[in-house]
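Q: fold the stuff below for me.
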Amino acid sequence: MDEKRSELPLWRSILIIFSCTLAMIANITANSSLSVSLPTIERELRIPQAALQWVVSANPLSNGCLLLLFGRLADLYGRNKAFLLGSLWLLAFTLGCAFVNDAITLDILRGFQGLGGAATIPASLGILAHSFPPGRARALAFATFAAGAPLGGGIGTVLGGVLTELTPQSWRSPFYVGAGITTLSMVGALVSFNPDQPSNEEDRRVDWIGAFLVTAGLVLIVFVLGQGEVAPKQWSTPYIVGLLIAGVVLVALFIIWQYHLEGVQDTSQCLLYPNPRSRCASLSLLAMRHLPTPPPIMKLSLWTRARGRVAVVFCVAFLNWCCFQAWIYWVTLYYQNYVGYSPLRTVVRMVPMFVTGLLCNAFVALFVGHIAMTVLVACGTTLTGCACLLFAVINPNAPYWAFGFPSAIIAVIGADFVFACGTMYVAKQCLPHEQSVGGAVFQTMTQIGTALGVTVSTVVFDRVLESKATKNGISMENLTSVEEPRRLTLPAYRAAFWTGFAFGICACLLTVIFLRVGVIGHRDSASLSPTLTDVEEPITVTNSARESAVEREKEKA
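A: Just a heads-up that it's a prediction; the model follows:
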């Protein structure tokens, strides 16, 4: 298999990377282009401000909650098929969003739009891992793919602001651009992708029970995180409390169910290859006869590989995205609502972030084979945290170059380093039939981190603002003057950025203490970092092995 992958022509390798990166750009652009257009959409479609968030949240909600299921389906039935079908789906609903005339339809189409990204991104990670063996080519492929995130953010934000203000189609124009990017990605995939290879798993059933539990649980949790602050009684609203408890219970049941199914799979192997380490529990044997026991949609042992370092990578990605997305969210609001800049002036101040993002991924591609992963991730998470720190201590009267410019430069470094290094490391630890699932788990952690980071920082912002208003004898409903909101909201903005800084520092400490990983990205990296070789070998069972096992059972009888 590796020999076939190494023989790819240069033009085909470039086109594979190009197509997968365009898929990432299209997925990010679908959200970033819309955030700048929200005020225009609010006026044109007459959307109440309390309901405006669902225009943004519908896409990441469906996207993040279905990554794991679609990743598993891609591994089973073909990553090429999953990529093309997901791209076609994304294209159809992106174009559909450009023609809507009411808020409810836009929310629904945005939710369906997210399903396309949920299919293409895990499939892209699996395709890259399968097409490029460990080495410099894989490092370049994953770094380029990771560059699609800042590039998509830059394209979406800049074009979203420019096209909304300067084109007759206004906020609808970015959807046309997104559809064009998706079309290019599909064409490149049709020309360059390898035919799907059948899965080497003997049991190819889908764990639909686990898929339901994890999808329903994540939907409820992400919904509550986005709705908790705007509910009638905020977090004490009965349906918010109930849905949060239900979501946590469903996720807990999913974990228990996955543990059980993995035990069943170990039991089936134990019957063929007696092994005292296999978990041949009587409960599992009973379940094999009376309950559906497909392979788990996500093996819990994936988290424990490399002595638990895979789990650390997932947690670092989660915390880093809490920090990074909180920075993006509050910087945008600070510039527009506090300083009073227009969307276009806000975009200009964010441009350094996109330039740095591209440079960072080029840096990773060149030096990931020479610098330890721990150093890259620790430096990246620290710098992203410091981006929040600069705004936490900002002087509003200081020029942009004192706080805003350096913050925009370093904010994206952590996201790029963690994404590129993290996805390469996870791909290294995954078996051939788990590549898309591994990428899906990584992406799911970043999506949950995005929701939690914005939610927690919003709670902090609201509580600090409420406290300052109460001390000054001003009700929250009466914050309508020009001077009072500026005087009272600055401490609230600073508190929100301090929250983001805390997330970034936690990610850095977790990296330094628990993520001791050496150089990755080259074939000889195993000698430099023994943790990279702690991968389970796939178990293949031949007919002769089965016959031998049956004969042993007959002799025992």
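
Q: could you use CA atoms for every contact and neighbour count after this?
A: Fine.

Q: what secondary structure does Ala231 sit in?
A: Using DSSP: H, G, I helix; E, B strand; the rest coil, the structure places Ala231 in coil.

Q: if I pick it, what's in contact with it?
A: By C-alpha atoms under 8 Å, 6 or more residues apart in numbering, Ala231 lies in contact with 237, 240.

Q: before we go on, could you also do this sequence so I can check it against the first one:
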Amino acid sequence: MDVIQRVSETSTTTRTEFDGDQAFKASSSGKFSETEDGPTLIVHPVQRLSNSKLFILGTGQVFLWGLTSASILETAFALPVIGEEFHLTPGEVQWIAASMMLTWGCFQLIAGRLCDIFGRKRGYMIGCLGLMVTNIISTFMPNLASLNVFRALAGIASAIVLPASAGIIGSLYPAGRLRTLAFAAITCGGAAGAAGGELIAGILIEWTKWTWRPCFLLIGLLTIYPLVIGYLLIPLDPPLTADKAVDWLGAFAIGSSIFLLLLTFTLSQTQNRGWKTPYLPALLVVSGLLFVAFAWRQRQLSKSARLLSNKKPPPLIPLSLITTKNRNLLIIYIASASTWAMTDSFFVFVSYLYFDVLDLSPFQAGLKLSVTFFSGTFAALVVALTITHISPRVVMTLGCLISVASPVIFAVRGLDWAYWKGDLWALLVIAYGTDATIAAGSTIISQTASPEDQSVASALFQTSCRLGFALGLAISTLVQTSVEKSALSSYSNPTDDQRNHALVEGLRAAQWCNAGYIALAAVLVGFGMKGWQRLDHHEYANEGEDASEK
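A: All right, here's what the predicted structure looks like:
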């Protein structure tokens, strides 16, 4: 029988026959119906946009990805001030940032699949509206409990809107140079937003009487731009039908597994006893069991999908995205996790150095870190201009190797070093590994995934980055505290200078650990991936089409 046909620029509905291997796609790509000729899938066409509309839509996506990055960094910068206003302990104030990251990581995979099934524009609009409303309301929260609730809701909104955005890029932008540039552009937006968020947060906290509150208000108001652009330009989703099937059991299993895993890492940093807290191993075990249950169910659903009489929902994650036959994808997931483990942990420990050791104000720290706005943007442009001419394997390997210098410099810097002697150079090269991995990885995954799996494929990629950050920060923090305690143990009654010296030694050890993460990513990509073809090579360009035929 014929396989599912790819719908080109047409305004008519396509009816195609398919066998059991394609049956599971019916619920996400169109409407399934029985006819005299056999099972038929009515596939809704994809409306193509002009290049000018794609450019305007792209600016909205760049803005959106920048705002989500800025939201994370602004929150981290505001934590000391929020803790002082609400009279919180260091462990309590960490929950403001952790609540957002927990829900973000927990719901991302589920949201990606729901966007593929029920419509990416619907997911995009819901996510943008949620991001706008939750940030604006966060501005006026009077206590920790209410602020935590709305930061958690902001995490859910981010988990919905980013996979929807990536899926929209993967489905509306033609495969090849244009799609590659689009993914490189949102990477640039994320880098610029992260650096800009640090500087803006420093200015608002330092120079306004409302300190941290305008940070959330500004994010909420700026979200109006991508919301309006998306409403006007993103084509309407197909009408909802009653035959949409979702693997809710699998969604519960993987969502709970990720939530418990991230919760364990969070508690290890917020509880006084750290990893010695008695219930943390139990949480890890339950998380592992839920993940095993999820993997088993996905395998069973994939087998059932090959039967014409199948009435079960499709797998939450297509096996084509995680099979060992697609070794490059598995390498990209692990390498991106390692890259983000380094990048985010790097900034956490740099903040500790600037605030706790060098005693800088939020504005002074933000000003020092603001160079990453320009260096991150420049790195993203370099990646965008080279990634269609050079093998992504080479780009990612070189990017990671360049970024190794950043944590190494902070691991060896002296406290009396001038800014231009060490910090400046570290911050100038920090973004190359992240930008190369995200831009190349997003493009390869988008071109490998079938058209109806674009959002869940992006969600899987983004989830690997979130898990990498959580695991990397937990390990680096464990290294940092162990070295710090070891240094303090040599003093019977340590003075303030000796405590400060022990803290510096711990921070240096953590940066060496971060250097190991990014070096691991370079080794994995350089020696683990196969092939040296460019992204516009026919092997990559046709992988998405091949995926829909298998």
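
Q: any idea what the TM-score is?
A: TM-score of the superposed chains, computed with TM-score structural alignment, normalised by the length of structure 2, equals 0.88; 509 aligned residues with a C-alpha RMSD of 2.1 Å.

Q: give the buried residues for stretch 417-431 of structure 1.
A: 417-431 (16 or more other C-alpha atoms under 10 Å).

Q: so that stretch matches what in structure 2?
A: Aligned by TM-score structural alignment, stretch 417-431 of structure 1 falls on residues 436-450 of structure 2.

Q: which residues does the matching stretch contact?
A: Residues from elsewhere that reach stretch 436-450 of structure 2, judged by C-alpha under 8 Å, 6+ apart: 170, 175, 179-180, 183-184, 187, 320-321, 329, 332, 335-336, 339, 380, 383-384, 387, 392, 395-396, 399-400, 454, 457-458, 461, 535, 540-548.

Q: and those, which of them are in helices?
A: 170, 179-180, 183-184, 187, 329, 332, 335-336, 339, 380, 383-384, 392, 395-396, 399-400, 454, 457-458, 461, 540-541, 543-548 (DSSP state H).

Q: nearest spatial neighbour of Met133 of structure 1, chain-adjacent residues omitted?
A: Slight slip there: residue 133 of structure 1 is Pro, not Met. Closest residue in space to Pro133 of structure 1, ignoring its immediate chain neighbours: Asp2 at 6.2 Å, by C-alpha to C-alpha, 6 or more residues apart in numbering.

Q: meant to ask about Ser548 of structure 2, not that
A: Ser548 of structure 2 sits nearest to Ser450 (C-alpha to C-alpha, 6+ apart), 5.0 Å away.

Q: ok so, going back, may I see the PyMOL selection of the buried members of the ones in helices among the contacts of stretch 436-450 of structure 2?
A: Only the buried entries of these go into this PyMOL selection, using 16+ other C-alpha under 10 Å:
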select buried, resi 170+179+180+183+184+187+329+332+335+336+339+380+383+384+392+395+396+399+400+454+457+458+461+540+541+543+544+545+547+548
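
Q: widest-spaced pair of the buried residues of stretch 417-431 of structure 1?
A: Using C-alpha to C-alpha, the pair of these lying farthest apart is Phe417 and Leu431, separated by 23.3 Å.

Q: which residues of the stretch 1-150 of structure 2 fall in helices?
A: 26-29, 51-86, 90-118, 120-138, 144-172 (DSSP state H, counting those that start in this stretch).

Q: out of those helices, which gets nearest to Ala191 of structure 2?
A: That would be helix 51-86 among these, by C-alpha to C-alpha, at 6.9 Å.

Q: buried stuff in the closest one?
A: In helix 51-86 of structure 2, counting by 16+ other C-alpha under 10 Å, buried: 54, 57-83.

Q: just stretch 94-109 of structure 1 next, same as before
A: Neighbour count says stretch 94-109 of structure 1 has 94-98, 103, 106-109 buried, by 16+ other C-alpha under 10 Å.

Q: in a markdown table: these, plus distance to Arg46 of structure 1.
A: Listed next are the buried residues of stretch 94-109 of structure 1 as a markdown table, based on distance: C-alpha to C-alpha, whole Å:
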| residue | distance to Arg46 of structure 1 |
| --- | --- |
| Thr94 | 21 |
| Leu95 | 21 |
| Gly96 | 19 |
| Cys97 | 16 |
| Ala98 | 16 |
| Ala103 | 8 |
| Leu106 | 12 |
| Asp107 | 14 |
| Ile108 | 17 |
| Leu109 | 17 |
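
Q: and of these, the nearest to Trp235 of structure 1?
A: Asp107 (23.5 Å).

Q: ok, for the closest one, nearest residue in space, not its chain neighbours?
A: Val55 (5.3 Å).

Q: what lines up with that neighbour in structure 2?
A: So, by TM-score structural alignment, Val55 of structure 1 is matched to Ile96.

Q: so Ser268 of structure 2 sits against Trp275, correct?
A: Yes - between Ser268 of structure 2 and Trp275 there is a contact under C-alpha atoms under 8 Å: 5.1 Å.

Q: give me the distance between the residue most central in space within structure 2 and Leu162 of structure 2.
A: For structure 2, the residue lying nearest the average C-alpha position, counting by C-alpha atoms, centre = their mean, turns out to be Gln462 (3.5 Å). Gln462 of structure 2 sits 9 Å away from Leu162 of structure 2, going by C-alpha to C-alpha, to the nearest Å.

Q: what does Ser309 of structure 2 give?
A: 35 Å.

Q: what does Ala305 of structure 2 give?
A: 28 Å.
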